[in-house]
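K.L.:
starting from these lines, generate the structure:
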Amino acid sequence: MGEGIMRLGYVVTRVTDLEAARKHYVEVMGMEATDRTDSAIYLKGWDEYDHHSIVLKKADRPGLEKMGFKVHTYDDLAELEKRLIQYGASVTRFSKGENHKVGEGVRFRLPSGHVMELYVEMEYVGKALPQLNPPPWPEGLIGVGAPRIDHLLITAERPQETVDFLMKALNFYMSEMVVEKPDSDVPIAAWLFRSNTPHDIAIIPGKDEGLHHFAFWLDEFNDLRKAGDVFSKHDVPIDVGIERHGITRGQTIYYFDPSGNRNEVFTGGYIAYPDMPVVKWTVDQLARGIFYFNHRQEWIEGFTGVTT
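P.N.:
Model prediction:
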C-alpha cells in the first residue's frame, strides 16, 4: 500500500441546540463558520485549509455522529477498501457531494460501532493567512482562537477489538497503551496515530459508540492559560485543568460544549514516528498517566465514565 491515511479530517458531532453550539464554537473557540443549513453548521480553524473540520448536527441527543480521516490518494482509498472488507467490515461507498463539500469515499463501522469515513478530497478554502510571506497568526482572532482540531477519544466495550482493527485494517501505529501488568501486551486502552502526533485517535473502555472528547490543538502553554481565561469569562463548564498528561505528555483543559459534548484544548506532547517503541502504562499507574499533576485525587472514574 502507498501512503494510506494522512490525518483526522473531520468530526461530525450531534448537538441539541444549534444556536448555542454555534456561539460556543464560533464565539468561544474562535472557529470560522464556512457554511450553514437548517440542521448543520460547518466550521474550520484559522490554520486549517479544507472547508471544514467540525460539523455541528442538530439532534435529540449529543454525541459522535461520525468521523472522517483523509487519505493520500484514490489508489490508497481502493486498497484500504479491500483491506476493510478482508477484515470483515461492511463497507459502503459514498459519492462526491453526499457529504457536503467532500469528494467520494467509503463508510464503515468500527468494531465499537462508531461510524468512520475515508475520503481523499474536500473543497479547498485556504487558511486565514496568505500563502506568500505570511505572518505567524492572523489579526482578529476571537476567544480561544483555536488553529485546528487535533484528535478524538472514543469508548468501546471491547477496546482491544477496535485497536486491533485500526492497526491491522487501516495501518494505524500505537504510541502508548494501558496494560494490566508490565509484561502484558494486551491493550486495555490505546493511543494511535497516522500523522506525527502521539494520537489521532484513542480508545478507552466504555460504552460502544461513545465519545469521550474531541480536541483542539493550541500552539503553546500560554495559549492554554488564555483558553482557561476565556472559558471562565464565558461560563464554560470546565471538567479538568489546567492539567498535564503522563500519557502523551500533553498539557490540557477539558470542558463541555452547551450540549454536553466534552472538548479538550491540548498542547505539548511529542513527535511520534512509526518505528517508535510503544510506551506502556500499568493500570496501577493510570491515574498518573491521565492526570500527572493531581493523580492522587479521585477523578479518574468520573472522568473516564462521562461520555456522550
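K.L.:
switch to C-alpha atoms for all contacts and neighbour counts from now on
P.N.:
OK.
K.L.:
which SS state does residue 216 fall under?
P.N.:
Classification of residue 216 using DSSP: H, G, I helix; E, B strand; the rest coil returns strand.
K.L.:
and for residue 169?
P.N.:
Under three-state DSSP, residue 169 comes out as helix.
K.L.:
neighbours around it, how many?
P.N.:
18 (other Cα atoms under 10 Å).
K.L.:
so it makes contact with residue 83?
P.N.:
Yes. Between residue 169 and residue 83 there is a contact under Cα atoms under 8 Å: 5.5 Å.
K.L.:
chain center to stretch 233-243: distance?
P.N.:
Stretch 233-243 has its average C-alpha position 19 Å from the chain's average C-alpha position, going by Cα atoms, centre = their mean, to the nearest Å.
K.L.:
what lies in contact with that stretch?
P.N.:
28, 224-225, 228, 231, 251-257, 291-294 (Cα atoms under 8 Å, 6 or more residues apart in numbering).
K.L.:
and stretch 67-78, by the same measure?
P.N.:
1-12, 105-106, 115-121.
K.L.:
structure for this one too, so we can compare:
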Amino acid sequence: MPVPTHIFDPPFNIVRVSHVVLEVTDLAASRAFYETVVGLRVTDADAGTVYLRGVEERQHHSLVLRKADGPACRRIGFRLGHEADLDAAAAFFAQRGLPHAFVEVPFQGRTLHASDPFGLPLELVAGMERRPSSLQRYADYQGVRPQRLDHVNVFAPEVQASLDFYAALGFRLTEYAEEDGPDGRIAAGWMHRKGNVHDLAFTNGRGPRLHHLCYWTPTALDIIHLCDVMATSGYLPNMERGPGRHGISNAFFLYIRDPDGHRIELYTSDYQTMDPDHEPLRWSLRDPRRQTLWGAPAPKTWFEEGSLFAGQDLRDPAFVADVIVAS
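P.N.:
Here you go, the predicted model:
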C-alpha cells in the first residue's frame, strides 16, 4: 500500500501529543499506581479527577484520571501552535462534516473537541496553565522517573486511511510494518510531529481503541528499576511485556497495565527524525526483530486487548494481519 506523502504546510499546526484523559473505576487506586509506582507528579486533584504530569513537564497535566463506572479513554489531546490554529482546526472539521465543538476544560485555554473520520476523540489545545518543572528535584523522584508524555498508539480498523488522514494534517511517517509481496498492506505505522519517532501510531485491529500511552524515561536502568519496584510492591501481575528493545524505534521498553487494565509503555533511547528528507523505514510484518530487536514476539494480549473510547462503536479491521504471536 502507498506510503503517505509528507505535507509541510498542513491546514493547522499540531505541535505534539499533549495529554490523555482516562476513565477509571477506583480513583484512589489509580492515583496510587501512577503517583507512587510509575512516579508521575500530581498537579491537582478533587473527588472525581486527578491531574498528573511528568517530572520535566511544565504544562499543568499530561494525564487526567476521571472517576467513572467503567474504564475507557475519553480523549487524546494534541497541542497546537497558536490560538489561530484552533479556529483553523474548527474550520477544517466543519468543512468535512466531522463532529467538533469548543468546550470549557479546567486548567486549559480554549479547547476544541473533535472526532476524526474513524471515531478517534480528540482534544485540541493551544495552551494550558503552567507549573514549574520538577526535573532537578531529584530527591523527590519515584518509580521510573517519567520525564514526559511521548506518544499514543491506537488500534485502527483502517490503518491506511488513518495514516493518510493524519499525513494530511502534517504528521510524518517514520516507520511502518507491511505485508510482503507486490500487494502488501500496511498493518501498522508510526507518525510524528515533534521530531522523534512518533506522537501517534496505528496498529491494525478491532477499534478504534487506545492500545497504549507512553512516557519517556531517562535511561534503560530506570525501566529495570521499575521492574524491581513492581515485583516487590504487589504489581507483578501488571507487568505485561518486556523489558526489551524494539526493532521499530530502537527504544528500550516495558509495558505495564494500570488497575483498570489501561496499557502504559515506559520508553527510552529512540532517535530523532526532524530532517525534511527523513525517509520512513519499512519492516516486513513477518520479521521478528520489528517487535523486539532480540526476536522475542509479543503476547496474544498485545494484539487483542485495548481501552475502549467512551461512546464509540467498534469495527472489525479491514484485514487480518498475519503477525507473529508468542506461544
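K.L.:
quick one on the thing from earlier: now, of the contacts of stretch 67-78 of structure 1, which are buried?
P.N.:
The neighbour count (16 or more other Cα atoms under 10 Å) marks 4-12, 105-106, 115-121 as buried among these.
K.L.:
so which of these are in helices?
P.N.:
Among these, no member falls in helices (criterion: DSSP state H).
K.L.:
counterpart of residue 225 of structure 1 over in structure 2?
P.N.:
Counting by TM-score structural alignment, residue 225 of structure 1 lines up with residue 224 in structure 2.
K.L.:
element containing that match?
P.N.:
Assessed by DSSP states H and E, residue 224 of structure 2 sits inside helix 220-231.
K.L.:
average distance between the helix or strand following that helix and structure 1?
P.N.:
Scanning forward in sequence from helix 220-231 of structure 2 by DSSP H and E, the next helix or strand is strand 239-245. Mean deviation of strand 239-245 of structure 2 relative to structure 1 after superposition (mean Cα distance after the TM-score superposition for structure 1): 0.8 Å.
K.L.:
buried ones in strand 239-245 of structure 2, by neighbour count?
P.N.:
Result for strand 239-245 of structure 2 [16+ other Cα under 10 Å]: buried residues 239, 240, 241, 242, 243, 244, 245.
K.L.:
and what of stretch 246-254 of structure 2?
P.N.:
For stretch 246-254 of structure 2, burial by neighbour count (16+ other Cα under 10 Å) applies to 246, 247, 248, 249, 250, 251, 252, 253, 254.
K.L.:
in strands, which of those residues appear?
P.N.:
Among these, DSSP state E puts 252, 253, 254 in strands.
K.L.:
isn't the last one right up against residue 246?
P.N.:
No. Counting by Cα under 8 Å, residue 254 of structure 2 stays clear of residue 246, with 10.1 Å between them.
K.L.:
grab the nearest non-local neighbour of residue 254 of structure 1.
P.N.:
Using Cα to Cα, 6 or more residues apart in numbering and skipping the chain neighbours, the partner closest in space to residue 254 of structure 1 is residue 264 (4.5 Å).
K.L.:
I figured that neighbour hits residue 251, correct?
P.N.:
No. Counting by Cα under 8 Å, residue 264 of structure 1 does not reach residue 251; the two are 10.0 Å apart.
K.L.:
and the strands in the stretch 51-200 of structure 1?
P.N.:
Ranges of strands in the stretch 51-200 of structure 1, per DSSP state E, counting those that start in this stretch, are 54-58, 63-71, 92-94, 105-109, 115-119, 148-156, 173-179, 189-193.
K.L.:
tell me the counterpart residues of the first one in structure 2, please.
P.N.:
Mapping strand 54-58 of structure 1 onto structure 2 (TM-score structural alignment) gives residues 63-67.
K.L.:
compared with structure 1, how much does the matching stretch deviate?
P.N.:
With mean Cα distance after the TM-score superposition for structure 1, stretch 63-67 of structure 2 averages 0.7 Å from its match.
K.L.:
what's next to that stretch, contact-wise?
P.N.:
19-27, 30-31, 48-53.
K.L.:
just the buried ones out of those, please.
P.N.:
19-27, 30-31, 49-53.
K.L.:
just the ones in strands from those residues, please.
P.N.:
Using DSSP E, those in strands are 19, 20, 21, 22, 23, 24, 49, 50, 51, 52, 53.
K.L.:
what distance do you get for residue 179 of structure 2 to residue 153 of structure 2?
P.N.:
As judged by Cα to Cα, to the nearest Å, residue 179 of structure 2 and residue 153 of structure 2 stand 20 Å apart.
K.L.:
pick the one among the buried residues of stretch 246-254 of structure 2 closest to residue 206 of structure 2.
P.N.:
Nearest to residue 206 of structure 2 among the buried residues of stretch 246-254 of structure 2: residue 248, at 21.9 Å, using Cα to Cα.
K.L.:
how far away is the closest one from residue 267 of structure 2?
P.N.:
In terms of Cα to Cα, residue 248 of structure 2 sits 12 Å off from residue 267 of structure 2.
K.L.:
circling back: now for the helix holding residue 224 of structure 2, which elements pack on it?
P.N.:
Other helices and strands packing on helix 220-231 of structure 2, by 3 or more Cα pairs under 8 Å, 6 or more residues apart in numbering; DSSP states H and E, are strand 239-245, strand 252-257, strand 263-268.
K.L.:
average offset between the last one and structure 1?
P.N.:
Right, strand 263-268 of structure 2. Per aligned residue, strand 263-268 of structure 2 averages 0.6 Å (mean Cα distance after the TM-score superposition for structure 1).
K.L.:
which residues does that strand contact?
P.N.:
By Cα under 8 Å, 6+ apart, the surrounding residues in contact with strand 263-268 of structure 2 are 144, 146, 211-220, 223, 251-258, 306-307.
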